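A.B. asks: The sequence isn't on hand, but the structure is:
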């Protein structure tokens, strides 16, 4: 597992100790160091992501990435306590990527509704991780990132001042489809076990949808998620 993978996983699960645990995480992030190169994708176009195929019930198999199982309310409570922002928004890929050691893509957020934490402005840029490295899938990585086929998403924006990630603010994301948030191993959300009969968007060539489909999806009503986000 690379330093970046460890950094991502520590950030996503700050632990029940709240602010004290976050201090430990930030110290670890400061030790990580290094600035990965940023390159422009060859075909940025409109920034619209590819739409992955439909998962079947047979795809619910072995887990992806050893994500911790944390109830949603506790998970979001930890994010609020740490100083992260919980948002609903529409995301558009900018075409910029970080290729090493774990592929990440830059996303611009529009129509932002900040449910908790510091306000995130329309047009804010964030980075979403994938489960791939420059040579292919990363063993032991989580299932990456997925969002709605029209760009609709729910997520936690972690500011750079907390992560010290050299790429910038990072987004832990889940798709919003209609009036549901689709949780899965993509983003290391708890839940899963159900097939999802519809497309979702992913970073080009990431394979994140197929990886998340191995453990299935957990649709949760959007109103329920709003209440959990606000605490």
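C.D. replies: All right, it came through fine. All values derive from a computational prediction rather than experimental measurement.

A.B. asks: hey, let's count contacts and neighbours off CA atoms from now on
C.D. replies: Noted.

A.B. asks: Pull out the buried positions in stretch 217-227.
C.D. replies: Residues 217, 218, 219, 222, 225, 226 are the ones in stretch 217-227 that count as buried (16 or more other Cα atoms under 10 Å).

A.B. asks: swap that for stretch 106-113, please
C.D. replies: 106, 107, 108, 109, 110, 112, 113.

A.B. asks: any chance of those in a markdown table, with distance to residue 152 and secondary structure too?
C.D. replies: Listed next are the buried residues of stretch 106-113 as a markdown table, based on distance: Cα to Cα, whole Å; DSSP: H, G, I helix; E, B strand; the rest coil:
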| residue | distance to residue 152 | secondary structure |
| --- | --- | --- |
| 106 | 16 | strand |
| 107 | 12 | strand |
| 108 | 12 | strand |
| 109 | 10 | strand |
| 110 | 10 | strand |
| 112 | 10 | strand |
| 113 | 11 | strand |
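
A.B. asks: Dump the residues you listed into JSON lines; add distance to residue 97 as well.
C.D. replies: Listed next are those as JSON lines, based on distance: Cα to Cα, whole Å:
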{"residue": "106", "distance to residue 97": "6"}
{"residue": "107", "distance to residue 97": "10"}
{"residue": "108", "distance to residue 97": "13"}
{"residue": "109", "distance to residue 97": "16"}
{"residue": "110", "distance to residue 97": "19"}
{"residue": "112", "distance to residue 97": "22"}
{"residue": "113", "distance to residue 97": "25"}
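
A.B. asks: From one end of stretch 211-218 to the other, what's the distance?
C.D. replies: 15 Å (Cα to Cα, to the nearest Å).

A.B. asks: Could you double-check that residue 125 lies in contact with residue 105?
C.D. replies: No. Under the criterion of Cα atoms under 8 Å, residue 125 makes no contact with residue 105, lying 10.2 Å away.

A.B. asks: here comes the other one, which I'd like you to weigh against the first:
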């Protein structure tokens, strides 16, 4: 497997009062992970399209927008206009999956599909030909700072076996140690929130995460 390792720090763990300087601290990352929560699909509310758009104006790194919302079909265009490069939504949402993927693609963006820890991979496999990325949640979505669930790794392995080329992202509890487990299973895109933003030197942490993942691949 030669899938490029990509580190995608989650701004959910950043200091919202200083978002511009926080984005500068992670300028060496491959992607910026933007967690969007509606208080309905998950029991938490985060940021929306206006904040995403404001961040995009001061950041050149591609935006990996993760919609943890009930009706992503209704909001895909807002986030496309706000500067999302990849729009990832959940197979468990209320919107029609195929319709939502097609909408994202019609907006000229890459489509990603996410599954919660208990959701079988069948929910994503049938759409792999249209997707740029699959996100396997390694915690229950909704809150940062949770512990990595190694029990989700067989899903990563199974998806990687079916499609050797697709980006497989993992989100939740990723740090310098757990990233090795996920990379060995076949993941190549890693969302890290607390591990990066709570560190003294985010750039150094990003470099360590990247190296650990590459070594484990």
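C.D. replies: That came through, no problem. What you see is a predicted model; the values in this text were computed from it and never measured.

A.B. asks: TM-score of the superposed pair?
C.D. replies: TM-score of the superposed chains, computed with TM-score structural alignment, normalised by the length of structure 2, equals 0.27; 107 aligned residues with a Cα RMSD of 6.2 Å.

A.B. asks: between residue 125 and residue 105 of structure 1, which one's more packed in?
C.D. replies: Legend: neighbour count by other Cα atoms under 10 Å for residue 125 of structure 1 and residue 105, higher for residue 105 (26 against 20).

A.B. asks: Name the nearest residue to the more buried one, ignoring sequence neighbours.
C.D. replies: Excluding the flanking residues, the one nearest residue 105 of structure 1 by Cα to Cα, 6 or more residues apart in numbering is residue 97, at 4.4 Å.

A.B. asks: Let's verify that neighbour: helix, strand, or coil?
C.D. replies: Secondary structure state of residue 97 of structure 1, per DSSP: H, G, I helix; E, B strand; the rest coil, is strand.

A.B. asks: Residue 76 of structure 1 versus that one, what's the distance?
C.D. replies: Computed as Cα to Cα, the residue 97 of structure 1 to residue 76 of structure 1 distance reads 27 Å.

A.B. asks: what about the longest helix in structure 2?
C.D. replies: helix 202-216 (DSSP state H).

A.B. asks: for structure 1, same thing?
C.D. replies: For structure 1, the longest helix by residue count, based on DSSP H, is helix 19-32.

A.B. asks: Show me what counts as buried in that helix.
C.D. replies: By 16+ other Cα under 10 Å, the buried positions in helix 19-32 of structure 1 come out as 19, 21, 22, 25, 26, 28, 29, 32.

A.B. asks: Quick one: neighbours of residue 77 of structure 1, just the number.
C.D. replies: A total of 18 residues lie near residue 77 of structure 1 under the criterion other Cα under 10 Å.

A.B. asks: Could you measure from it over to residue 220 of structure 1?
C.D. replies: Residue 77 of structure 1 is 17 Å from residue 220 of structure 1, by Cα to Cα.

A.B. asks: same thing with residue 26 of structure 1?
C.D. replies: Counting by Cα to Cα, the gap from residue 26 of structure 1 to residue 220 of structure 1 is 31 Å.

A.B. asks: if I read this right, residue 163 of structure 1 contacts residue 26, doesn't it?
C.D. replies: Yes. Using Cα under 8 Å, residue 163 of structure 1 makes contact with residue 26 at a distance of 6.0 Å.

A.B. asks: Please, where are all the strands along structure 2?
C.D. replies: With DSSP state E as the criterion, structure 2 has strands at 6-9, 32-37, 63-68, 86-90, 110-115, 133-137, 167-171, 189-192.

A.B. asks: Now do the same contact list for the residue lying closest to residue 156 of structure 1 once chain neighbours are set aside.
C.D. replies: Spatially, and ignoring its direct neighbours in sequence, residue 156 of structure 1 is nearest to residue 86 (4.5 Å; Cα to Cα, 6+ apart). Neighbouring residues of residue 86 of structure 1 by Cα atoms under 8 Å, 6 or more residues apart in numbering: 76, 79, 80, 114, 115, 116, 117, 154, 155, 156, 157, 229.

A.B. asks: re the thing from before, let's have the buried residues of helix 19-32 of structure 1 in TSV, adding distance to residue 171 of structure 1.
C.D. replies: Shown next, in TSV, are these (distance: Cα to Cα, whole Å):
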residue	distance to residue 171 of structure 1
19	20
21	20
22	17
25	17
26	17
28	19
29	16
32	19
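
A.B. asks: where's the nearest residue to residue 202 of structure 2 once chain neighbours are set aside relative to residue 80 of structure 2, distance?
C.D. replies: Nearest residue to residue 202 of structure 2, sequence neighbours excluded (Cα to Cα, 6+ apart): residue 196, at 5.1 Å. If you measure residue 196 of structure 2 against residue 80 of structure 2 using Cα to Cα, the figure is 26 Å.

A.B. asks: Residue 208 of structure 2 now?
C.D. replies: 31 Å.

A.B. asks: More neighbours: which of those two?
C.D. replies: Between residue 208 of structure 2 and residue 80, counted using other Cα under 10 Å, the more crowded position is residue 80 (21 against 14).

A.B. asks: before we move on, the earlier item: can you tell me which of the buried residues of helix 19-32 of structure 1 comes closest to residue 181 of structure 1?
C.D. replies: Nearest to residue 181 of structure 1 among the buried residues of helix 19-32 of structure 1: residue 22, at 26.4 Å, using Cα to Cα.

A.B. asks: any idea where the helices of structure 1 begin and end?
C.D. replies: Using DSSP H, the helices of structure 1 run over 3-12, 19-32, 72-82, 160-163, 208-213, 222-230.
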